[in-house]
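**Student:** here is a sequence together with a model predicted from it:
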Amino acid sequence: MKGLMALIIISLFSASTLASVNVKVNGQQYRYLNPVRLSLILQTTAKNGDWYWPACAIYSEDTADVEAMRKDVLQSIDAVAVDLSVNDEKAIALNALKRQVENWTLAKRLPVKLNRNAARLDVKQNPMLQEGNYAIYLTGRPDTVWLSGMVKTPGSYEYRNQSTPADYAEGVNLRGYADPDYVYVISPRGEITKQNIAYWGKSYSQVMPGSQIYVPLFTWLLSPDVDDLNEKVASLAVHRVLP
């Protein structure tokens, strides 16, 4: 009888552990034994703080999908470079891009626009988090913009109010095979837009603080492989966890 009771207790404990929802909010761990609404988590953790909601995000810590995306990007880079000599400038540019992607910290960003009040009022912005491990990052208004791709010094740059994608592209040293006409802007919300930076059709939309700007590889000979690669890199950038 005691053995049976012990087995039941172990089974119940195991079931509750498997069904738990584990959420890290800015590094602080919270555990829920049942599926939980996002609004409840934010009500507990986000009521204090001057948060810049467009740059706040929630990620699943199951990284299998995004690591598969990264692997696909790296393979695409190798495929584009396969016929190039090591010293070819295009090969050097591709190798630099490969190192960037290899060094990105990734997690699967969920398509949820975090906002404490919106989560309370709109069920579409208040998903039920199921069993699993999650990370929520709450932040104040960023003071940086991140540049990557065909940039000689990729990384964070000071945010400049009312600046356009072209302003940022013109303010850094680009590689010789940077696309002269377009960049990809990944907003802090995770939205991707392709913006014209050429003088003949320059976009005057302002870059939000905390955005990423991916300077794509120029498509030589109208290569669809390069276009595809650029799209893949921009899509992967959505899942970057920025410092």
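**Tutor:** Yep, that arrived.

**Student:** for the rest of this, base every contact and every neighbour count on C-alpha atoms.
**Tutor:** Noted.

**Student:** any chance you could map the helices in the chain?
**Tutor:** 2-18, 38-45, 64-81, 89-103, 116-121, 165-170, 224-237 (DSSP state H).

**Student:** turn the ones you listed into TSV, columns for distance to residue 179.
**Tutor:** Listed next are those as TSV, based on distance: least, Cα to Cα, whole Å:
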stretch	distance to residue 179
helix 2-18	48
helix 38-45	40
helix 64-81	16
helix 89-103	12
helix 116-121	39
helix 165-170	10
helix 224-237	10
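
**Student:** who wins for proximity to residue 150 among those?
**Tutor:** helix 89-103 (6.9 Å; Cα to Cα).

**Student:** tell me which other helices or strands the closest one touches.
**Tutor:** helix 64-81, strand 144-149 (3 or more Cα pairs under 8 Å, 6 or more residues apart in numbering; DSSP states H and E).

**Student:** relative to residue 152, which of the helices of the chain is closest?
**Tutor:** Closest among the helices of the chain, using Cα to Cα: helix 89-103, at 8.6 Å.

**Student:** that closest one to strand 144-149, inter-axis angle?
**Tutor:** Put simply, helix 89-103 runs at 130 degrees to strand 144-149, going by axes from the mean of the first three to the mean of the last three Cα atoms, to 10 degrees.

**Student:** distance from helix 89-103 to the middle of the chain?
**Tutor:** On the basis of Cα atoms, centre = their mean, to the nearest Å, helix 89-103 sits 19 Å off its chain's mean C-alpha point.

**Student:** here's the one I want to compare it with:
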Amino acid sequence: MTLRRRWALALLWSCATACQAAVTVSGDTQPISWRPGMRLLDVMTAAQPDAQGYWLAAAWLHQPLLERQARLKAGVLFDLDTLRRAAWAAGRESRARAAAQLYRQVLALPVTGRQIAKLDPVAVEVGFAPNLPVSEGDRLIYPSRPDTVRVFGAVVATCTLAFQPMQLARAYLRACPALAEADADQVWLIQPDGHVTRLGVAPWNRADGLPLAPGSTLLVPIRSDDLDTPTPELNPQLAEFIGTQPLAEVSP
């Protein structure tokens, strides 16, 4: 059994007790009674999410995805530890410390099983979004609208910044200093619904994208391509794993 698989199984086992429960809906909703065979629309209709709620950030924590996401987290942790060791061996102590800090932060994040899906009840009802089956132990979260944007990763300290309408990523990045060990060419935008987009931020590849939505996260990637043991999948997989996390206000 590989080290990554052992870590993934340990992470999955750690959430097993919490994951064995009936389907629940939390956030700004009405209480519901769940029955086997329900689909998303059944749960949404019973829960009646507030029409004024922040449906863009709604999260579906889906039991069948737990094992795959446990492997994803294990892979991110493995690559961060590999990066830390390679940096120490190359005499890049600040890179090693940055990797160790990111390792601790990722280790603290839960494996959620978040399924990226459109959870707007109207869209599901009229067929613009699929009405998928819900598994026992699933959880739907309908949070209130936040008023912040987070900057995470290879930064001096994780920043929680006030959301500004129509503000682009580069403005938030200016307000949260990056480490010298950051990749200066790109950042990853994790939207409140979990979708991930890579944005160029260097003069030669700048792509501002759309203004950020409330509750978005910007991941400033850590550099690893100049070491003897590069980890090319680290940052895209880290961004993907961050996308599995519900908004901090309602995280499990």
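**Tutor:** In hand now; what should we look at? Predicted model only: the values in this text are computed from it and were never measured.

**Student:** re earlier: pick the most deeply packed of the helices and strands packed on helix 89-103 of structure 1.
**Tutor:** Of those, the one with the most neighbours on average (mean count of other Cα atoms under 10 Å) is strand 144-149, at a mean of 22.

**Student:** matching residues in structure 2 for it?
**Tutor:** Mapped onto structure 2 using TM-score structural alignment, strand 144-149 of structure 1 covers residues 148-153.

**Student:** how much does that stretch stray from structure 1?
**Tutor:** By mean Cα distance after the TM-score superposition for structure 1, the fitted stretch 148-153 of structure 2 averages 1.3 Å away from its aligned residues in structure 1.

**Student:** what comes into contact with that stretch?
**Tutor:** 102, 158-163, 172-173, 176, 213-222 (Cα atoms under 8 Å, 6 or more residues apart in numbering).

**Student:** just the buried ones from those residues?
**Tutor:** 102, 159-161, 163, 172-173, 176, 213-222 (16 or more other Cα atoms under 10 Å).

**Student:** residue 196 of structure 2 matches what in structure 1?
**Tutor:** Match for residue 196 of structure 2 (TM-score structural alignment): residue 192.

**Student:** which non-adjacent residue is nearest its match?
**Tutor:** residue 186 (4.6 Å; Cα to Cα, 6 or more residues apart in numbering).

**Student:** if we can go back for a sec, I'd say the match of residue 196 of structure 2 and residue 207 touch.
**Tutor:** No: using Cα atoms under 8 Å as the test, residue 192 of structure 1 is too far from residue 207 to be in contact (11.9 Å).

**Student:** settle it for me: which of the two has more neighbours?
**Tutor:** A direct count of neighbours by other Cα atoms under 10 Å for residue 192 of structure 1 and residue 207 places residue 207 higher, at 24 against 19.

**Student:** and the gap between the more buried one and residue 143 of structure 1?
**Tutor:** Using Cα to Cα, to the nearest Å, we find residue 207 of structure 1 at a distance of 12 Å from residue 143 of structure 1.

**Student:** with adjacent residues omitted, what lies nearest to residue 26 of structure 2?
**Tutor:** Per Cα to Cα, 6+ apart, closest to residue 26 of structure 2 is residue 141, 4.9 Å.

**Student:** who touches both of residue 192 and residue 207 of structure 1?
**Tutor:** residue 185.

**Student:** residue 139 of structure 2 contacts residue 47, doesn't it?
**Tutor:** No: between residue 139 of structure 2 and residue 47 there is no contact under Cα under 8 Å: 11.8 Å.

**Student:** and for those two, which residues touch both?
**Tutor:** In contact with both residue 139 of structure 2 and residue 47: residue 25, using Cα under 8 Å, 6+ apart.

**Student:** those two - which one has more neighbours?
**Tutor:** residue 139 (23 against 20).

**Student:** that one corresponds to which position in structure 1?
**Tutor:** Match for residue 139 of structure 2 (TM-score structural alignment): residue 135.

**Student:** residues touching its match, list them.
**Tutor:** 23-27, 58-61.

**Student:** now swap in residue 23 of structure 1 and tell me
**Tutor:** 29-31, 133-136.

**Student:** what do you get for residue 100 of structure 2?
**Tutor:** Applying Cα under 8 Å, 6+ apart, the residues contacting residue 100 of structure 2 are 80-81, 84.

**Student:** gap between residue 109 of structure 2 and residue 242 of structure 2?
**Tutor:** If you go by Cα to Cα, the gap between residue 109 of structure 2 and residue 242 of structure 2 works out to 9 Å.

**Student:** show me which of those two is the more surrounded one.
**Tutor:** residue 242 (23 against 15).

**Student:** wait, that one touches residue 192, no?
**Tutor:** No: counting by Cα under 8 Å, residue 242 of structure 2 sits too far from residue 192 to count as a contact (10.4 Å).

**Student:** overlap of the contact sets of the two?
**Tutor:** With Cα under 8 Å, 6+ apart, residue 242 of structure 2 and residue 192 have no common neighbours.

**Student:** what's around residue 114 of structure 1, how many residues?
**Tutor:** 25.

**Student:** now the equivalent of it over in structure 2. Nearest residue, chain neighbours left out?
**Tutor:** By TM-score structural alignment, residue 114 of structure 1 lines up with residue 119 in structure 2. In this structure, residue 119 of structure 2 finds its nearest non-sequential neighbour in residue 58, 6.2 Å apart by Cα to Cα, 6+ apart.
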